[in-house]
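[1] sharing a model prediction with you, sequence too.
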Amino acid sequence: MLYNAYELNRALLTSASAWASVTAEILNNPAMPFGYAGFSPVIASALDVFAHAAAPRGKPDFGIESVLAKGADWPVTESIVLRRPFGNLLRFSHSGLPHNAPKLLIVAPMSGHYATLLRGTVARLLETNEVYITDWADARMVPIEAGTFDLDDYIDYLIGYLEHIGPGTHVLAVCQPSVPAFAATAVMGEARHPCRPASLTLMGGPVDTREAPTSVNDVAVTRPLSWFRHNVIATVPLGYPGAGRRVYPGFLQLTGFLSMNLQSHMMSHYQMFMHLVTGDGESADSTKRFYEEYRSVCDMTADFYLQTIEHVFQKHSLPKGEFVHRGKPIDPHAIVDTAILAIEGENDDISGIGQTRAALKLTPALSDDRKEYFLAADVGHYGIFNGSRWRTKIAPVVENFIATHRAREQLHAVA
């Protein structure tokens, strides 16, 4: 019933959005002189804001056409190099990269948004790296015949991606995938897998949510797992390829994030309205672009979502040494030669300070010269991987870390 009610509401809003958009265009048409009189500009701006807020959204494109590197613009090539039911592996490259450029796998969150949320992350790191990214699928679009997808499958997918890319690959995990990326590294380390990560960068991830709990953590621990199973899990309705699949709907995730900072989001839309009233279309378009991405959401499989709530937020299985993969305990002591960089934002209200840094404490067999920590001053959660501070302050730390340990590994291989 939950999903069906949402679909009905979405259909109504889609129609209303279309009418609002058409009316706003009529009022803004230079051929309509009455659009400049009285309250017409205000009405047109209000309708434009509503039309944008209520419009349906699908999966965005990365749309990275070129990057600036070595003082020149280089056309970017985007391709799918590995297809899997629950997530493809994408590759980004350009001819300005040296033939031996570092290979970097970016693990995007499976947390309700598409991998395109990391568009800025990819574009910046593509300047110096051959970039791969996990392009997770919308669970409602995956036929039920494809089977289930849980934390074990997530870890297996990461291992499979690393095997496809090959030895010497560096990994960067943003937010939620910090835990499964760490687990995959430990599993591959214990097996002495030749394709285990050369380095692992964890950014704003919930490795140990007992450190500086945030409101997101509080929501996960104040209710039993059964509450989540009975109240936020829904069945994909008919009309989608994944009809019948049990999922945590993306629209619920979006609602949760919007409610956390409702006043801020309302102010952003009010400012967009004022920009439109005064004719500042450029500023209004900037806000629109952000929300077009922010409101593009996808569903997660129920198994993956519930296991994440249980093991990451409620039981703290990884830091307590109780996390398992395919029935076998995960041993962080097995990480002995994968360098680890932990990055946190000073103003992160989703993953508190210390939650990501905990990864450095969990790896006693890893020498201190292979560990690094960076606290980004005056940066919130999304600022860790997007925006000006990411491009100028944080990305260089990641690049230097990769370069340092890549050179070290090459020297070791020669010796």
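    Perfect, I can see it now.

[2] for the rest of this, base every contact and every neighbour count on C-alpha atoms.
    Fine.

[3] can you show me the helices along the chain?
    For the chain, the helices defined by DSSP state H cover 2-28, 40-54, 119-125, 151-165, 178-190, 215-221, 225-231, 250-260, 262-277, 281-294, 302-308, 358-361, 388-389, 395-414.

[4] ok, the closest residue to R196 other than its chain neighbours - how many residues close by?
    Closest residue to R196 apart from its sequence neighbours, by CA to CA, 6 or more residues apart in numbering: M188 at 5.4 Å. Using other CA atoms under 10 Å, M188 has 18 neighbouring residues.

[5] so what's T301 up against?
    By CA atoms under 8 Å, 6 or more residues apart in numbering, the contact list for T301 reads 139, 148-150, 245-248.

[6] need those in a markdown table with distance to R192 and neighbour count, can you?
    As requested, the contacts of T301 are exported to a markdown table (distance: CA to CA, whole Å; neighbours: other CA atoms under 10 Å):
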| residue | distance to R192 | neighbour count |
| --- | --- | --- |
| A139 | 33 | 30 |
| T148 | 28 | 16 |
| F149 | 26 | 18 |
| D150 | 24 | 17 |
| R245 | 37 | 23 |
| R246 | 36 | 21 |
| V247 | 35 | 26 |
| Y248 | 36 | 29 |
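
[7] a markdown table please, covering those and showing distance to V336.
    As requested, the contacts of T301 are exported to a markdown table (distance: CA to CA, whole Å):
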| residue | distance to V336 |
| --- | --- |
| A139 | 35 |
| T148 | 32 |
| F149 | 29 |
| D150 | 27 |
| R245 | 40 |
| R246 | 39 |
| V247 | 37 |
| Y248 | 36 |
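
[8] from those, which ones fall inside strands?
    In strands, judged by DSSP state E, the following of those are found: 246-248.

[9] and the residue nearest in space to the middle of the chain, what is it in contact with?
    In the chain, the C-alpha nearest the mean C-alpha coordinate belongs to P109, at 3.7 Å (CA atoms, centre = their mean). P109 sits next to 115, 173-177 when contact means CA under 8 Å, 6+ apart.

[10] one more: V107?
    Per CA under 8 Å, 6+ apart, neighbours of V107: 133-134, 171-174, 177, 181.

[11] equivalent analysis for N29, please.
    N29 sits next to G35 when contact means CA under 8 Å, 6+ apart.

[12] go on, S40?
    By CA under 8 Å, 6+ apart, S40 lies in contact with 27, 34.

[13] state the distance from it to M274.
    Distance, S40 to M274, by CA to CA, to the nearest Å: 14 Å.

[14] second structure follows, compare the two:
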Amino acid sequence: MYYQLYEFNHAALQPARAYADAIRLFYSNPLNPFAETYLGRTLAASAEVFERSTRRYTKPAFGLTETSIDGTQVAVREQTVWSQPFCNVVRFKRDLPKGANPGPRILMVAPMSGHYATLLRGTVETMLPHADVYITDWADARMVPVADGTFDLDDYIDYLIDIFDHLGPDTHVMAVCQPSVPVLAAIALMEARGAKSPPASMTLMGGPIDTRKNPTAVNELAEQKDISWFRDNVIMPVPWPNPGFMRQVYPGFLQLSGFMSMNLDRHITAHKDFFMHLVKNDGDSAEKHRDFYDEYLAVMDLTAEFYLQTVETVFIRHDLPRGQMQHRGDPVDPGAIRRVALLTVEGENDDISGVGQTKAAHDLCVNIPDEMRHHYMQPAVGHYGVFNGSRFRSEIAPRILDFMHRNSPAKGRTAVKKPGRASSRKGS
């Protein structure tokens, strides 16, 4: 019912949004003499703030069309190399200069926690000059028809194993936040089964490996509620006319509400400053605000089964650090990992994954040789600073690339298979 009311309210505000947009266009038109007056800019700013505060933000584009390699600008194009109903793997294929070193092959496993994979646009952009970059582009559950089946944490792990097999054993994996647990689980299962193509290294960044360490407000909420509370209060059917009509989901707008409420004063101040930038005709500052919130406010739904299984396994029962996590009846034993190097990265001021939660992976992966493991804690950054921003570009990314180079296979690259649909899994 709440999801239907949310959709109804959005539709009901459409005429007001259209009117506000018309006001903005009228009072910002350079042919309008009022456009350069204080009153005209105030009216245009008020209309834009209202329109942006009530619109639905769709999935942004990556928009990465070029990068610089050894001082040469080269074209970049997106190429889907693996596909399933709930995920595509996108490669950012670069037109390399003749003789250029392609660098390590990196698979970025984007978080499936409410935002689109484009949240890692800056992460991809930073790595593109130095590496062959791939990313998991998770589907919005409300856009996947019920006929395509279910998708839970076990399916997520199956997808990762398929992707690792597809890309080959010299792949380096970067798991940002939420996927740290399933990435570690998938690699542990591959090692336990003697798989021939585990990744060369895994980099876990701001992930909830053991949320009992320095619990944050997010962790404490999960501890205070049992799984039935989440099932009864945050799981809703997708309303018509979305393609995923009647699929049970955890709606993205609820996740966004949680994110916003954690730093509500900061968001209010940001919108007040945006209004003043518009009134003062400070276009650069206003555009930075637009760019950030176009991404931040674009959210996706998660399947109910994935959300509930993740909450229960990771945040309520702490199955992985307690040695009790299972995947389709098979135990997940990080101690089985011997061939995959491990780098963990944390932010000093992370208020989503507390300090020590990601580093806990080293306590679990006891059989990785010491020379193949490293932990780095970045001072003065929060959660998003772990994988984006100036400190990521100048201090974290170089360490990640150096770690990957030191743990790359000695011989040449394994060819990636041609784009196509992966082997069938449940619900595909």
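    Good, I have the coordinates. Note that the coordinates shown come from a computational prediction; the quantities given were computed from them, not determined experimentally.

[15] out of the contacts of T301 of structure 1, the closest to S367 of structure 1 would be?
    Using CA to CA, D150 comes nearest to S367 of structure 1 of those, at 32.1 Å.

[16] which one of the helices of structure 1 is the most hemmed in?
    Among those, helix 178-190 has the highest mean neighbour count (mean count of other CA atoms under 10 Å), at a mean of 24.

[17] where in structure 2 does that one fall?
    With TM-score structural alignment applied, helix 178-190 of structure 1 matches the range 180-192 in structure 2.

[18] now stretch 333-347 of structure 1
    Taken onto structure 2 by TM-score structural alignment, stretch 333-347 of structure 1 occupies residues 335-349 there.

[19] how about stretch 201-214 of structure 1?
    Using TM-score structural alignment, stretch 201-214 of structure 1 pairs with 203-216 in structure 2.

[20] show residues contacting the matching stretch.
    Residues from elsewhere that reach stretch 203-216 of structure 2, judged by CA under 8 Å, 6+ apart: 172-181, 219, 314-315, 318, 320-321, 342-347, 350-361, 383, 386-387, 400.

[21] in that stretch, which residues are buried?
    By neighbour count with 16 or more other CA atoms under 10 Å, stretch 203-216 of structure 2 contains the buried residues 203-213, 215-216.

[22] which of these fall in strands?
    203-205.

[23] and these, which is closest to A75 of structure 2?
    Closest to A75 of structure 2, out of all of these and judged by CA to CA, is T203, at 27.3 Å.

[24] against R84 of structure 1, how distant is the counterpart of F403 of structure 2 in structure 1?
    Under the alignment (TM-score structural alignment), F403 of structure 2 pairs with F401 of structure 1. Distance, F401 of structure 1 to R84 of structure 1, by CA to CA: 30 Å.

[25] try G147 of structure 1
    12 Å.

[26] between those two, who's got more neighbours?
    Just comparing G147 of structure 1 and R84: by other CA under 10 Å the higher neighbour count belongs to R84, 13 against 10.

[27] counterpart of that one in structure 2?
    Match for R84 of structure 1 (TM-score structural alignment): Q84.

[28] dump the residue contacts of the residue lying closest to L82 of structure 1 once chain neighbours are set aside.
    Spatial nearest neighbour of L82 of structure 1, chain neighbours left out: L89 (5.0 Å); criterion: CA to CA, 6+ apart. Remark: with contacts taken as CA under 8 Å, 6+ apart, L89 of structure 1 is in contact with 80-83, 132-135, 161.

[29] how about a cut-off of 10 Å?
    Residues near L89 of structure 1 by CA atoms under 10 Å, 6 or more residues apart in numbering: 79-83, 105-107, 132-136, 157-158, 160-161, 164-165.

[30] can you tell me how far the counterpart of H265 of structure 1 in structure 2 sits from H289 of structure 2?
    Taking TM-score structural alignment, H265 of structure 1 has H267 as its aligned residue in structure 2. Distance, H267 of structure 2 to H289 of structure 2, using CA to CA: 11 Å.

[31] which residues are in contact with both of those two?
    Common neighbours of H267 of structure 2 and H289, using CA under 10 Å, 6+ apart, are D273.

[32] and P332 of structure 1, which of the helices of structure 1 is closest to it?
    Among these, helix 178-190 comes nearest to P332 of structure 1, with 5.5 Å by CA to CA.

[33] which elements pack onto the closest one?
    Here helix 178-190 of structure 1 touches strand 103-107, helix 151-165, strand 170-174, strand 199-203, strand 324-325, strand 328-329, helix 358-361, going by 3 or more CA pairs under 10 Å, 6 or more residues apart in numbering; DSSP states H and E.

[34] how big is the angle separating it from helix 151-165?
    For helix 178-190 of structure 1 against helix 151-165, the angle by axes from the mean of the first three to the mean of the last three CA atoms, to 10 degrees is 60 degrees.

[35] check the mean deviation of helix 178-190 of structure 1 from structure 2.
    Compared with structure 2 after fitting, helix 178-190 of structure 1 deviates on average by 0.4 Å (mean CA distance after the TM-score superposition for structure 1).

[36] how about the aligned partner of V107 of structure 1 in structure 2, nearest residue that isn't a chain neighbour?
    Superposed on structure 2 with TM-score structural alignment, V107 of structure 1 falls opposite V109. Leaving aside its sequence neighbours, V109 of structure 2 sits nearest to A175 (CA to CA, 6+ apart; 4.9 Å).
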